[in-house]
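**Student:** need a 3D model of the following:
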Amino acid sequence: MKETILASARELFIKKGYTATSMGDIVKAANTSKGNLYYHFTNKEHLFLDILEKEEDRWASLWTKYEKECSTAYDKFIRLAEFSGSTQAQYPMQMALAEFYAKEHDSDLIKEKIEELEQRFVHYYHKILEEGVLNKEWTIEEIDEKSEMASAAFTGLDICFYLRDEKERIKLFKDFAQVFLKGMMK
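**Tutor:** So this is what the prediction gives:
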């Protein structure tokens, strides 16, 4: 039943957004009871974060397959940009996620979980940038900061170009990745 709740809630968040989706909507869509819903999830925030974690696991699994096709850090960075712009990687919950992040969260646990999810993406950029330095493909100082900048920039691109067609998104992401790398290299 937990998976049914997650699937139903995911569809509602995609369709209606985070704020407009109520626990009552989720109960109805999942054809379950409030008691069953609250047995699995203490509140809407925890349910949403559980869905996000599963979405990011799916994204990571797909990216790992693409990453293996690349032989250099430069290729990986560009390929990550193309992958991020592709429909396959497109995050259908992007708008609900942006709405969720903009909301004030009182719980330290929620704030920690959001930070943990954000750091997963920062890690991908850090790993590639560090590999490029180690392989002498480029010289980049302050890799931690540059990794956070890359993650934030690509998240922004994803939000801004969400409705563009796939071919255009991929080109925009790839072009930005090339500009970003060129601007960082010494």
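**Student:** could you use CA atoms for every contact and neighbour count after this?
**Tutor:** Noted.
**Student:** which elements pack onto the top helix by length along the chain?
**Tutor:** Across the chain, the helix with the greatest residue count (assigned by DSSP state H) is helix 108-134. The helices and strands touching helix 108-134, judged by 3 or more CA pairs under 8 Å, 6 or more residues apart in numbering; DSSP states H and E, are helix 44-67, helix 73-85, helix 143-160.
**Student:** identify the residues contacting the most centrally placed residue in the chain.
**Tutor:** Residue closest to the mean C-alpha point of the chain, counted by CA atoms, centre = their mean, is residue 56 at 5.9 Å. For residue 56, the contacting residues are residue 117, taking CA atoms under 8 Å, 6 or more residues apart in numbering as the criterion.
**Student:** before we move on, the earlier item: now the longest helix of the chain against helix 73-85, angle please.
**Tutor:** Note on geometry: by axes from the mean of the first three to the mean of the last three CA atoms, to 10 degrees, helix 108-134 and helix 73-85 are set 140 degrees apart in direction.
**Student:** mind listing what's buried along helix 108-134?
**Tutor:** Using 16 or more other CA atoms under 10 Å as the burial criterion, the residues of helix 108-134 that qualify are 113-114, 118-119, 121-122, 124-133.
**Student:** and it, how far from the chain's centre?
**Tutor:** 11 Å (CA atoms, centre = their mean, to the nearest Å).
**Student:** second chain to compare with the first, below:
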Amino acid sequence: MAKPLQSAWSDPSPKLAKVARQIAQSRSGPIVDLACGEGRHFALFLSLGRNVIGIDIEKSKLHFARRMLDLYVVACRNPGRAHLVQCDLENDEWPVRKGVAGGVVIVDYYSRRVVERAATIPAQDGAFYLQTFGGQGGNWVSLPHAGLVRTILEECGYEFVFYRERAVGPVGRDAVSVHTLAKRTRIPREPSTHTEKSE
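**Tutor:** Prediction:
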């Protein structure tokens, strides 16, 4: 990571940092950082020259991210471009179309609805990276059951670079934290909405 980037943002997730170059390899569109917060994760991809879209619901965090971007662009050679958007991931329309992104990154956040929508964003050859929060305290109640995320991604045409689950919460509740990187190798055809007329 570039030195001026380190001075602008707090350190990114070490797990994401290890695979950032793999995610950035896609030849398709921007890297989309969902629930991006203050930008410490999308900054990784800026430093690799990739354009990014950062989306978060909190205006104050996006304001901080914009200030840091101003410092970073001045200090760093050949950074990617960033587009930051305030958006409620659960309820609003997203500012990115299906099948066009180079990759999607989600760190310390989980919602089944968001994962299902996010899985449709990468282009064929794009990446999907998910690192849920752990099961500390009562957080486990918001995490998926075993195998759910794997099924969602497989149905959207992904093959796994790695897929790891860890059981969390009380015994027998079937909640897991998930850490995965997957590559989209095909885009399944959506069911037709047209009704054929009988002759």
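**Student:** report the TM-score for the pair.
**Tutor:** TM-score for the superposed chains, counting by TM-score structural alignment, normalised by the length of the first structure: 0.26, backed by 89 aligned residues with a CA RMSD of 5.7 Å.
**Student:** related to what we said a few turns ago, hey, what's the angle from the longest helix of the first structure to helix 44-67? Just curious.
**Tutor:** Using the same axes, to 10 degrees, helix 108-134 of the first structure lies at 20 degrees relative to helix 44-67.
**Student:** tabulate the helices and strands packed on helix 108-134 of the first structure (CSV), appending distance to residue 7 of the first structure.
**Tutor:** As requested, these are arranged in CSV below (distance: least, CA to CA, whole Å):
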stretch, distance to residue 7 of the first structure
helix 44-67, 8
helix 73-85, 23
helix 143-160, 23
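**Student:** quick one, which of those helices is nearest to residue 182 of the first structure?
**Tutor:** helix 73-85 (10.6 Å; CA to CA).
**Student:** next, the buried residues of that closest one.
**Tutor:** Within helix 73-85 of the first structure, the residues that qualify as buried by neighbour count (16+ other CA under 10 Å) are 73, 74, 76, 77, 78, 79, 80, 81, 82, 83, 84, 85.
**Student:** tilt between that helix and helix 143-160?
**Tutor:** Inter-element angle recorded for helix 73-85 of the first structure and helix 143-160: 30 degrees (by the same axes, to 10 degrees).
**Student:** can you name every helix or strand that helix 73-85 of the first structure contacts?
**Tutor:** When contacts are defined as 3+ CA pairs under 8 Å, 6+ apart, helix 73-85 of the first structure sits against helix 44-67, helix 108-134, helix 143-160, helix 166-184.
**Student:** and the first one, what's buried?
**Tutor:** The reference is to helix 44-67 of the first structure. For helix 44-67 of the first structure, the neighbour count (16+ other CA under 10 Å) marks 44, 47, 48, 49, 51, 52, 55, 56, 59, 60, 63, 67 as buried.
**Student:** if we can go back for a sec, ok, which of the helices and strands packed on helix 108-134 of the first structure comes nearest residue 29 of the first structure?
**Tutor:** Going by CA to CA, the one of these nearest residue 29 of the first structure is helix 44-67, 14.3 Å.
**Student:** and the helices and strands packed on helix 73-85 of the first structure as TSV, adding distance to residue 34 of the first structure?
**Tutor:** Shown next, in TSV, are those (distance: least, CA to CA, whole Å):
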stretch	distance to residue 34 of the first structure
helix 44-67	12
helix 108-134	22
helix 143-160	33
helix 166-184	39
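**Student:** any idea which of these gets closest to residue 8 of the first structure?
**Tutor:** Nearest to residue 8 of the first structure among these is helix 44-67 (10.4 Å), distances taken as CA to CA.
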